[in-house]
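Colleague: Provided below for reference: sequence and predicted model.
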Amino acid sequence: MPSALPLGDPVPTDGRFPPEVIQALPARADKPFGLYVHIPFCSVRCGYCDFNTYTAADLGPGASHQSYPETVMAELEFARETLDDAGAPDRALSTVFFGGGTPTLLPAGELARILHRVHELFGFAPDTEVTTEANPDTVTPESAQILAEAGFTRLSLGMQSAVPHVLRTLDRTHDPENVPAAHAAAQAAGLETSLDLIYGTPGESLQDWSRSLESAIALRPDHISAYSLIVEPGTAMAAQIRRGELPDIDPDDQADKYVMTDQMAQAAGYEWYEVSNFARGGNKRSQHNLNYWQDSDWWGAGPGAHSHLAGMRWWNVKHPAPYAQRVQQGISPGHGRELLDAEATVLEYLMLRLRIVDGLDVAEFNTLPQLGQSESSPITQELLRQLTEEGLAEASAAQPSEYYPEGRIVLTLQGRLLADAVTRRLVT
């Protein structure tokens, strides 16, 4: 089942932002603004997945594939009105991301219709990146062409693995042979491509993972995401491991596979730019995901979708039926929200900046207004020296420069493997 929503303060039915956020909005005018559109449908629920997704049998009355486009467009209209009422700066969208679930379970024409309404309501900045995730079995040359003509620029294919027994363990139902076919269809339509992979599945050998990487790299996508499998409580896979039907996750095995990923990707011309993401050049990075990692703003539309604006997070009700009911009543589908306090702001700054290749600007961190209100201390040159001597941070980036007078912390390969431990050292 999908994971539980976090606790938080209730969202008012009119969606109005608190005064602190309204006051902070003008200063966010230069920040990128993105939109996430959640499509919560899957044909089959994978055993490892705790995302907010539903099969047709899970939906019940009040929600359906057919009615969903109108429902989510109604929330987008609500979002436009709420932002205008708050006096939010008029920011055209820099990125749009359709995620799921499996967005391409909706007909390509319906995705195009939603995107057209997005453009009418918010406008697009120059070179707006527009991505949709897709199951390889749901992409055809015809659907890829419809998406490209509608304004989509990027297709992210859920490949996960090239090895049949690994896909079976993950409960993935797509045919591995359809990955190159879907990828070719996307490229022929002029779409940039990304392949999503998962490593560390129970029973997956190093040879299996190498085969998956080789298969992905051979297609020459623009971008590769490689995520370690996390077994979430309450999933079918967690129950299988608990019953002894599957071996538990081995962190050492996952570390070995991450090192293999980094080596093979870089040898093939892919650069790491975030711990789990590799791109063929800087202009092929996922700009939408960079928005998340660089403290930008985004609106999340759809059941269970999360949003962030000027230091406030909020999230929608989970199930598509009550979500649809609220939207149809003209009230906020928001379930809860929270304003980030100083501790949370400092911790998130550290965690997110350390994940990306640009790293953490030490001088910028040391002058964060929230730092003095938290229990964390400024980063000293002595601590920076220790991290470089231990091989956790790049020595060249740590050197003071014109643009970074106190240097940066850019994690080495070893540092990326121990990113959580490095973060803990920096917040003590």
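Modeller: Cool, the structure landed.

Colleague: rest of the way, CA atoms for contacts and neighbours
Modeller: OK.

Colleague: who's in contact with the helix or strand hosting residue 396?
Modeller: Using DSSP states H and E, residue 396 sits in helix 395-398. Contacts to helix 395-398, defined as C-alpha atoms under 8 Å, 6 or more residues apart in numbering, come from residues 384, 385, 388, 406, 407, 408, 409, 410.

Colleague: here's the one I want to compare it with:
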Amino acid sequence: MAGPLPLGDPAPRDGRLPADLPVDPAVPFSAYLHVPFCRVRCGYCDFNTYTAGELRGARQEDYASTLLTEIEMARRVLGDAGALRPMDTVFFGGGTPTLLPAGDLARMLDAAASAFGLVSGAEVTVEANPDTVTPDVARTLADAGVTRLSIGMQSAVPHVLAALDRTHRPENVRTAVDAAREAGLDVSVDLIYGAPGESLSDWESSVDAALALESDHISAYALIIEDGTKLARQIRRGEVPRPDDDLQADMYELVDARLADAGFDWYEVSNWARTPEQRSRHNLAYWRGSDWWGFGPGAHSHVAGLRWWNVKHPAAYAQRLAAGESPAAGTERPDAEARILERVLLQSRLAEGIPVSELPSDNRANVAGLIADGLVDAPAAVRGQVRLTLRGRLLADAVVRELTD
């Protein structure tokens, strides 16, 4: 299970939004639907997910109906606030959304589309474990309006998958991709690098295997050790080594070069797409500060600068909604300074970068030093835009500190 939720301020029981909320109807709106179920807990995972033995009073088979109650509440709340807009993107995340019957996911999508509407050409993504995708599942999702499947490949090397506690069979990634393609879905695959015992050669094999799938989009994330996870405990006890920063940097350079050679462009530090149209529009909505409602236990939402988050456990989530109350556990409204810092943190990770004019005024002079260190692209900076170089992407956190501290 994930770490503790932020403290924040108490959330109103009826879920209402503040009367003075400056809603801009031109800002795109998205929906995130959290499915908090997994067959097993991966040792590195810090997401708000639950195995069957951890549900304690919640029933997986009731989940779709429970979430539909929050959708109806959101329709009322957003309508009352003048913030009701059709969805540009929808994302089913988890957990493992495809542990639910595909018909349940279809019902959830239909309810959201009925409540808010979908813009023409909306992107609708479902995350999936490769072992849970069959031709029937893919067809049901496509028929329901899903446009994109994001498959958790992570690695093509068995001992690396074992180190990550991933249980899927490597060959089922190809099966899942083929099923998605046959149903007319776009395909993205996710990779993780830096697992205990993973060599540069292992990583190269996984990148080449991902490219052989001919997917539209590839995400590659460095393994991060989160407090409270099984992997963090193993490292603390000395049972496995901590990820090597230099090796992870070599792995990043390898995947970036391999993907560039294959015709992919990076558009965010950890994400590459074949064409601009195949970028994850949902994730771009987060990075660009659009509005979204997060449905499900532990899900976070953002509308017009207001943020809130739901209670974590599925049982508590269901109890709140059954009582006619909002499942929100807390809320916050960051001030102007905090919003600027957040924008720098997120926007600077994009290939498009961030305008120098949007940096905190006291930090703009630091751009020259970042150029001298090879972290920021000089020609782009001359045009007024801070864009990371390859070296800058490797040291993105350090760049953000220079631009914000």
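Modeller: Good, I have the coordinates. Keep in mind that this is a model prediction, so the values were computed, not measured.

Colleague: TM between them?
Modeller: Scored against TM-score structural alignment, normalised by the length of the second structure, the superposed chains reach a TM-score of 0.98; 405 aligned residues with a C-alpha RMSD of 1.2 Å.

Colleague: sorry, back to before: what is the corresponding segment of the second structure for the helix holding residue 396 of the first structure?
Modeller: Under TM-score structural alignment, helix 395-398 of the first structure corresponds to residues 378-381 of the second structure.

Colleague: post-alignment, that stretch versus the first structure, mean distance?
Modeller: Stretch 378-381 of the second structure differs from its equivalent in the first structure by a mean of 1.9 Å after superposition (mean C-alpha distance after the TM-score superposition for the first structure).

Colleague: and the longest strand for the second structure?
Modeller: strand 118-128 (DSSP state E).

Colleague: Read off where it ends up in the first structure.
Modeller: So strand 118-128 of the second structure sits over residues 124-134 in the first structure, by TM-score structural alignment.

Colleague: now the matching stretch: how far from the chain's centre is it?
Modeller: With C-alpha atoms, centre = their mean, to the nearest Å as the basis, stretch 124-134 of the first structure stands 14 Å off its chain's centre.

Colleague: That one: average distance to aligned residues in the second structure?
Modeller: Stretch 124-134 of the first structure sits 0.4 Å off on average (mean C-alpha distance after the TM-score superposition for the first structure).

Colleague: Now residue 39 of the second structure: closest residue in space that isn't a chain neighbour?
Modeller: Spatial nearest neighbour of residue 39 of the second structure, chain neighbours left out: residue 51 (5.5 Å); criterion: C-alpha to C-alpha, 6 or more residues apart in numbering.

Colleague: can you tell me which residue in the first structure aligns to that neighbour?
Modeller: Aligned counterpart of residue 51 of the second structure in the first structure: residue 55 (TM-score structural alignment).

Colleague: how close does the most far-flung residue of the first structure relative to its centre get to residue 97 of the first structure?
Modeller: What lies farthest from the middle of the first structure is residue 382; by C-alpha atoms, centre = their mean that is 34.1 Å. Applying C-alpha to C-alpha, to the nearest Å, the value for residue 382 of the first structure to residue 97 of the first structure is 41 Å.

Colleague: So residue 164 of the first structure sits against residue 176, correct?
Modeller: Yes - Residue 164 of the first structure lies in contact with residue 176 (C-alpha atoms under 8 Å); the separation is 7.4 Å.
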